[in-house]
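Visitor: What would the 3D arrangement of this be:
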Amino acid sequence: MTHPYLDRAGLRERVRSALDGFLQRRRERLAGIEPVALAPVADAIEALVLGGGKRLRPAFAYWGYRGAGGADSDEVVAAVAALELVQASALIHDDVMDGSETRRGEPAVHRRFAGTHRAGGWRGDPDWFGTSAAILLGDLCLVWSDEMLHASGVDPVTLGRARPVFDEMRTEVTIGQYLDVQTQATGDTSTARASLVARFKSAKYTIEQPLVFGAALAGAGSEVAKAYSAFGLPLGEAFQLRDDVLGVFGDPTVTGKPAGDDLREGKRTYLIAAAIEGAGVAVFDEHLGDPRLDEHGVALLRKTIVESGALRRTEERIAQLTAAALEALGAADVTDEAREVLTGLAQAATQRVV
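Guide: From the prediction side, this is the model:
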């Protein structure tokens, strides 16, 4: 069930409609190059972008814009919808790096194209083909995010104000992805490192920078941007911590990913770092990051996480970060409607089950 504040002003359908129109035009472009070979590319991107997702990033950007005094327009909705293509790029690449089998209940893009290779009886290694295709599709989504922003109909002067935020956001999420990979490789298990990764991999591009992007579209001054950062950064970290909890304890029929996938992938999250601090490293050295981890192993790690106090500690941090964010929002100079909606979006981001 969609949280009501995610669909305020009919935003979800308007974002989907903008994405659908843009992707149809891109499909036509691909068909003009090679209709048979490139149809699966269009199919895969449409399935990921249009087939699900909470639309949190466009929602925070839109209400950041409205909160700063911006007037509603379809052009602005199209501009904030471009953030979904940044998200699609990050998801495709993230699934490759993590070796994830599924995304939103369907095969991850690299698995999808490996399956296409096998079904066609093509030459070479299907998994190599799937990984290569996914890297390229992730890159294509990032390119298309640029194209959608510039084709939104927002005037060039406004785009000029907002573009530096858009660029910084994409830089930060890419750096965050690298920090995540590097942290797993080094085995750094500190909560400080986990928090750093959470801020750059997720918090900043999920909430903080979309809000600041919206403020830039509205022509707001630096004080509004600072207030949005004070609200968005702790809330974004709380969002990622909730994601980490769901990655271990979530219901796969709801999350669309197998139970315990984060454990098999060896994610060094705040939840895991807190568990190691509370229980020691031995059980995690033995089981964390084992791609063959079975239900018994998942249950053992879950039990250790709970008994170490890490789950309680993570839930407490989510509550503390959310409270800090809402306090900052309360002091921000934004419209009353936007304050109400952003408060609701904070609940949607941190109290979700998917």
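
Visitor: Please count neighbours and contacts with C-alpha atoms only from this point.
Guide: Noted.

Visitor: Which parts of the stretch 151-300 of the chain are helices?
Guide: Here the stretch 151-300 of the chain has its helices, by DSSP state H, counting those that start in this stretch, at 156-186, 191-198, 209-217, 222-249, 252-255, 261-265, 270-279, 282-287, 295-307.

Visitor: helices or strands next to the fourth one in the packing?
Guide: Other helices and strands packing on helix 222-249, by 3 or more CA pairs under 8 Å, 6 or more residues apart in numbering; DSSP states H and E, are helix 191-198, helix 209-217, helix 261-265, helix 270-279, helix 310-331, helix 336-350.

Visitor: Would you point to the one among these that's packed deepest?
Guide: helix 209-217 (a mean of 29; mean count of other CA atoms under 10 Å).

Visitor: What strand or helix carries residue 138?
Guide: Applying DSSP states H and E as the criterion places residue 138 in helix 126-150.

Visitor: Now do that helix and helix 156-186, the angle between them.
Guide: 150 degrees (axes from the mean of the first three to the mean of the last three CA atoms, to 10 degrees).

Visitor: Now tell me what touches helix 126-150 from outside.
Guide: 22, 41, 45, 78-80, 82-86, 88-93, 96, 109-115, 117-118, 159 (CA atoms under 8 Å, 6 or more residues apart in numbering).

Visitor: I'd like the structure of this one too, to check against the first:
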Amino acid sequence: MLALRMTAAGPAGCVDAPLTANDAARAVETVLEKFLDAGLCRAREVDPVFAGDVADRVAAFTRRGGKRLRTAFAWCGWRAAGGEGDAGAVLQLGAALELVQACALIHDDVMDGSLLRRGEPAVHVDFARMHRAAEMTGPPESFATAAAVLAGDLALAWADDLLTENALRSPHGWRLYREWQALRGEMVAGQYRDIHAQAAGSSGVDEAMTIATLKSALYTVERPLALGASLTAADARTVDALRSAGRCAGLAFQLRDDLLGAFGDPALTGKPSGDDLRVRKLTYLLAVATRLAEDSGDEEAVDALGPVTAPRSDRTIDRMRAALERTGARAVVEAKITELAGTSLRHFEETGAAPLVRREFAALVDQAVGMVPDLTGEST
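Guide: Below is the predicted model:
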């Protein structure tokens, strides 16, 4: 257990107990609850209909969030850069990251037409149900899309509010803001490259990796690590090592997500399996499979994986899964995940972080992408 405490001085409230990365992931719930309650009060003062329909849904969606990995990675970056003492600023940063994640997921589900998220109807699906139940006029889908876009916007606005409060209090506020500024721009760029590649029917491996980096790797791991470090007087060498570690771990995380999207069990992932295949989203998995099929002359696989003008049926999705297996692409991606995870741990060691902090980071990488080799000198 790391000798680190949250105190009454921090935004999290009075919590006098040692804090680890997993503790931070749990403790951020307290910060989120306090902020969301305040946000809902402000929303009700603005307009009760907006509060009940939009703000309540954003708060509910955020509260049923996942593993809070971004908070934990921010904590690791803070500790690796010499952070100690009151962890309130790190937890507030973590809460802002969770709200950015809520924005990204709400908008992503709209763009992808996904019906399920976190084991429940996606936000736009819930808005469509509300429209039908209230017997409102006009197409439910159009209303739901517009309302979900606004819900995502609100989540991002709330995230910015939290980050601004944090930056104004921090002696390193300018560094914190610049990292945040980069994160938001990269996230939008990644989402656009994603839909652009899908519309263009792209299959390139390099393009797939660019999308994975912009859309996920940066804002899932690299930026949270750097944001945590920006709360300290971290030197350039430490921050560079954190960026390298985060980019590798973030890519491994996205590649695992690609595999789960194609082969995962919805009961375990909380989202439908095969949605990315149905719309032929350009993933590293798809790009590798296409290249392998072309190189081997497997015309059946090339045809199964190629662009189409309409969403695929369940039968054609099964053909795609078979092609992903037969070409060896699934095995290639599994090997790439292991390679990236191991490289990430080696970069993190270059920060000079204490062994216990390195062990915490290794455990997070393991949690995010699956079992990884122990490169910390201690059992994970």
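
Visitor: Got a TM-score for the pair?
Guide: TM-score of the superposed chains, computed with TM-score structural alignment, normalised by the length of structure 1, equals 0.93; 345 aligned residues with a CA RMSD of 1.8 Å.

Visitor: For the spatially most central residue of structure 2, give me its contacts.
Guide: Nearest residue to the geometric centre of structure 2 (CA atoms, centre = their mean): residue 220, 4.5 Å. Residue 220 of structure 2 makes contacts with 69, 70, 250, as judged by CA under 8 Å, 6+ apart.

Visitor: In TSV, list those along with distance to residue 199 of structure 2.
Guide: Putting the contacts of residue 220 of structure 2 into TSV (distance: CA to CA, whole Å) gives the following:
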residue	distance to residue 199 of structure 2
69	31
70	30
250	25
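
Visitor: conserved subset of those in structure 1?
Guide: Mapping these onto structure 1 (both residues aligned by TM-score structural alignment, their matches' CA atoms under 8 Å) leaves 69, 70, 250 still in contact.

Visitor: Neighbour-wise, which one of the residues you listed leads?
Guide: residue 250 (31 neighbours; other CA atoms under 10 Å).

Visitor: quick one: contacts for the equivalent of that one over in structure 1?
Guide: Under the alignment (TM-score structural alignment), residue 250 of structure 2 pairs with residue 236 in structure 1. When contacts are counted by CA under 8 Å, 6+ apart, residue 236 of structure 1 touches 199, 202, 203, 204, 206, 207, 208.

Visitor: Output those as TSV; include the columns distance to residue 267 of structure 1.
Guide: Listed next are the contacts of residue 236 of structure 1 as TSV, based on distance: CA to CA, whole Å:
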residue	distance to residue 267 of structure 1
199	15
202	14
203	16
204	19
206	19
207	22
208	23
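
Visitor: quick one: which of the residues you listed is nearest to residue 345 of structure 1?
Guide: Nearest to residue 345 of structure 1 out of the contacts of residue 236 of structure 1 is residue 207 (CA to CA; 9.9 Å).

Visitor: Pick the most deeply packed of the helices of the stretch 151-300 of structure 1.
Guide: Sort the helices of the stretch 151-300 of structure 1 by mean neighbour count, taking mean count of other CA under 10 Å, and helix 209-217 sits at the top with a mean of 29.

Visitor: if we can go back for a sec, tell me which of the helices and strands packed on helix 222-249 of structure 1 lies nearest to residue 183 of structure 1.
Guide: helix 191-198 (7.8 Å).

Visitor: tell me, the closest one lands on which residues of structure 2?
Guide: Against structure 2, helix 191-198 of structure 1 falls on residues 205-212 (TM-score structural alignment).

Visitor: Pull the contacting residues for the alignment partner in structure 1 of residue 101 of structure 2.
Guide: Alignment note (TM-score structural alignment): residue 101 of structure 2 maps to residue 87 of structure 1. Residues counted as contacts of residue 87 of structure 1 (CA under 8 Å, 6+ apart): none.

Visitor: I'd assumed residue 87 of structure 1 was in a helix, is it?
Guide: Yes. Counting by DSSP: H, G, I helix; E, B strand; the rest coil, residue 87 of structure 1 is found in a helix.

Visitor: From residue 187 of structure 2, how far off is the residue nearest to the centre of structure 2?
Guide: Separation of residue 220 of structure 2 from residue 187 of structure 2 (CA to CA, to the nearest Å) stands at 10 Å.

Visitor: Equivalent analysis for residue 286 of structure 2, please.
Guide: Separation of residue 286 of structure 2 from residue 187 of structure 2 (CA to CA) stands at 21 Å.

Visitor: Run the chain-centre distance for stretch 234-249 of structure 2.
Guide: The chain centroid and the centroid of stretch 234-249 of structure 2 are separated by 18 Å under CA atoms, centre = their mean, to the nearest Å.
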